[in-house]
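A predicted structure for the sequence below; I have some questions about it.
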Amino acid sequence: MLPLSLPSPSQGVWHLGPFPLRAYALCIIAGILAAGWFAERRWTKRGGEPGVISDIALWAVPFGVVGGRLYHVVTDPELYFKAGQDPWAAFYVWNGGLGIWGAIAMGALGAWIGARRKGVSFGEVAGVLAPAIPLAQAIGRLGNWFNQELFGGPTDLPWGLQISPTRRPDGYEGYANFHPTFLYESLWDLGVVGLVLWVEARFKVTGGRLFAVYVMGYTAGRGWIEYLRIDTVNHILGLRLNVWTSVIVFAAAAAYFVIAGRRARDRDDQRDADASPAP
């Protein structure tokens, strides 16, 4: 028999003496470690020097965390700077609140710096990271489960998520079960991992174009998942901000995929023409 709903953890913080152990942070760290391991294996399998990805991660991860937090705070400033709110809470990353768009943008900058310092191609690094990043996201999303946050609207589906009364938003106090959008996104991310690996193997797509496949796959899912969520967020023309961001980023990634592909074909054609013997 199917369960009538999915339970939420009774707590997300444990204390080892005076030190808090937060499930959200542990999930983020586990995701980063899994992605690093996966990317390192992909890099060395291609003949890359062992340890390069780990060294680049020393730049990419801190930049990504800062970027993710900045995006969250900038797009939801009322959570921290409105009357009655604590502005210092903007620095409390362990309580949740990392925007993936800022994390990817700043993380990419950190990875570029790291790649430059190691003397390796940033495009090759991006291709190696393409399936590793959604793996990290899939694991990291479980942190939202422990925090009982970022869920969707009420549902009577058997996988509806039980939310504690104190965590239910205004207007939804009479409902007990909600869409587990964190789980939807986690499963979607795993699907994106498979998609990227399939495109890479089937069509021999590499480098920045493979990273664009990841971006397109993720944003396609984030758009409809975001539409289900009921947490407070800014809207533009009736749509949640992150829906618009998904559309724009998807279009940019698709344009890059097409343009970069055409340029690669033109280079191949020119190389073939140069190699052809003169008549």
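Alright, I've got the coordinates.

Could you use CA atoms for every contact and neighbour count after this?
Noted.

What are the neighbouring residues in contact with residue 40?
Counting by CA atoms under 8 Å, 6 or more residues apart in numbering, residue 40 touches 50-54.

distance of it from residue 16?
In this view, residue 40 and residue 16 are 32 Å apart by CA to CA, to the nearest Å.

Residue 146 too?
18 Å.

Neighbour count: those two, which is higher?
Set side by side, residue 146 and residue 16 show more neighbours around residue 146, with 18 against 8, by other CA atoms under 10 Å.

how about the nearest residue to the more buried one, chain neighbours excluded?
residue 12 (4.9 Å; CA to CA, 6 or more residues apart in numbering).

from what I can see the one you found touches residue 147, true?
Yes - taking CA atoms under 8 Å as the definition, residue 12 is a contact partner of residue 147 at 6.0 Å.

shared neighbours of these two, which are they?
Common neighbours of residue 12 and residue 147 (CA under 8 Å, 6+ apart) are residue 24.

residue contacts, the residue nearest to residue 131 when sequence neighbours are not counted?
Among residues not flanking residue 131 along the chain, residue 193 sits closest, at 4.7 Å (CA to CA, 6+ apart). In this structure, residue 193 makes contact with 131-132, 134-135, 214, judged by CA under 8 Å, 6+ apart.

Okay, buried residues for the helix or strand encompassing residue 193 please.
Following DSSP states H and E, one finds residue 193 within helix 181-203. For helix 181-203, a neighbour-count test (16 or more other CA atoms under 10 Å) marks 181-197, 200 as buried.

Break down the chain into its strands, ranges please.
For the chain, the strands defined by DSSP state E occupy 13-16, 19-22, 161-162, 177-178, 235-236, 239-240.

Alongside the first one, take a look at this:
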Amino acid sequence: MLMYPDIDPVAFQIGPLAVHWYGLMYAFGFIGAYFLGRYRARFDWTPVQPKQMEDLLIYVAVGVIAGGRLGYILFYDLGAVADDPMRLFRVWQGGMSFHGGLIGVLLACGIYARRIGCTFLQLMDFVAPLVPLGLGLGRIGNFINGELWGHTTSLPWGMVYEPLGMDPRHPSQLYQFLLEGVLLFTVLWLFSRKPRPTMAVSGLFLAVYGSVRFLVEFVRIPDAHIGYLAFDWLTMGQLLSTPMIIGGLILIGLAYRGSQKPKT
């Protein structure tokens, strides 16, 4: 049994400005994605040039933050925002939806792809391996905030989080850090080291993320105000991840059926 280390969610403060670890995790994720993107852009078969990474990062950052926050409100917290509209803007308190952020990134990349003259799917294949770094760091931010805990467990790495009682719980944020961050990054980075058929990398991202998120939801406590949607186990996260798995498998199948060729 482990005890949760009581971490101050505020990393440092400058006068009245409090800088939260949650926000810093997003900043570190964007910075890391920028440098990884510049490295990937060196290859002549990618649609992005190194000098274009600055603009691409801005587009993606806007998509992640706006889509992630709006998605969380729509999927998980609409009632609370109706009672307190300013909650929409208190991002440092947590409350970002991956699925909403994904929609935001898709829209942003669709716009940017037209700007640089490549197809939407070619750009998404470039961006997909850059995303897990931010996902993993975001889960560390959830852990520091003391949110998104799992059910009680007797496993030796169960962690006691006193605000929820003295029973050890699955540290589901750390599971997601390892699966959505470390594992997904490793799989996508190794797979995309050489040219692949268009849609293959994007499809793999959707299928792997959707699968690991679906599995973690079995040990993660659903949002109290939503609970289980059906069968006493189906969560909102699983419902939103199911189309990702199906769509990812379809994209992989289409890619390797020869309907699209890698850009060379």
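Noted; the coordinates are in hand. What you see is a predicted model; the values in this text were computed from it and never measured.

Please say which position in structure 2 the residue nearest to residue 146 of structure 1 maps to.
Applying TM-score structural alignment, one finds that residue 12 of structure 1 aligns to residue 9 in structure 2.

What separation is there between its match and residue 221 of structure 2?
Taking CA to CA, one finds residue 9 of structure 2 at 21 Å from residue 221 of structure 2.

Cross-check the contact I'm expecting between residue 6 of structure 1 and residue 161.
Yes - taking CA under 8 Å as the definition, residue 6 of structure 1 is a contact partner of residue 161 at 4.7 Å.

if I look at the residue nearest to residue 131 of structure 1, how far off is residue 200 of structure 1?
Counting by CA to CA, the separation of residue 193 of structure 1 from residue 200 of structure 1 is 11 Å.

go on, residue 273 of structure 1?
Using CA to CA, residue 273 of structure 1 is found at 27 Å from residue 200 of structure 1.

The aligned partner of residue 223 of structure 1 in structure 2: what's it in contact with?
Taking TM-score structural alignment, the alignment pairs residue 223 of structure 1 with residue 214 from structure 2. Going by CA under 8 Å, 6+ apart, residue 214 of structure 2 touches 237-238, 241-242.

repeat that for 7 Å
For residue 214 of structure 2, the contact set (CA atoms under 7 Å, 6 or more residues apart in numbering) comprises 237-238, 241.

What about the residue nearest to residue 146 of structure 1, how many residues nearby?
19.

repeat for residue 13 of structure 2
Residues near residue 13 of structure 2, counting by other CA under 10 Å, number 10.

The closest residue to it other than its chain neighbours: how many residues sit nearby?
Nearest residue to residue 13 of structure 2, sequence neighbours excluded (CA to CA, 6+ apart): residue 19, at 5.9 Å. If you count neighbours by other CA under 10 Å, residue 19 of structure 2 ends up with 15.

quick one: what's aligned to residue 19 of structure 2 in structure 1?
Per TM-score structural alignment, residue 19 of structure 2 is aligned with residue 21.

give the contact list for its match.
By CA under 7 Å, 6+ apart, residue 21 of structure 1 lies in contact with 13-15.

Dump the residues you listed into JSON lines; add distance to residue 142 of structure 1 as well.
Listed next are the contacts of residue 21 of structure 1 as JSON lines, based on distance: CA to CA, whole Å:
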{"residue": "13", "distance to residue 142 of structure 1": "14"}
{"residue": "14", "distance to residue 142 of structure 1": "16"}
{"residue": "15", "distance to residue 142 of structure 1": "20"}
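
can you give me the helices in the stretch 101-250 of structure 1?
Assigned by DSSP state H, counting those that start in this stretch, the stretch 101-250 of structure 1 shows helices spanning 122-129, 132-140, 142-147, 181-203, 207-228, 241-275.

sorry, back to before: can you say which of the contacts of residue 40 of structure 1 are buried?
Among the contacts of residue 40 of structure 1, those classed as buried by 16+ other CA under 10 Å are 52-54.

List just the nearest of those to residue 260 of structure 1.
For those, the closest approach to residue 260 of structure 1 (CA to CA) belongs to residue 53, at 24.2 Å.

now that closest one: how far from residue 213 of structure 1?
Here residue 53 of structure 1 is placed at a distance of 21 Å from residue 213 of structure 1 (CA to CA).

just to revisit the earlier point, cross the buried ones among the contacts of residue 40 of structure 1 against helices and list the overlap.
52-54 (DSSP state H).
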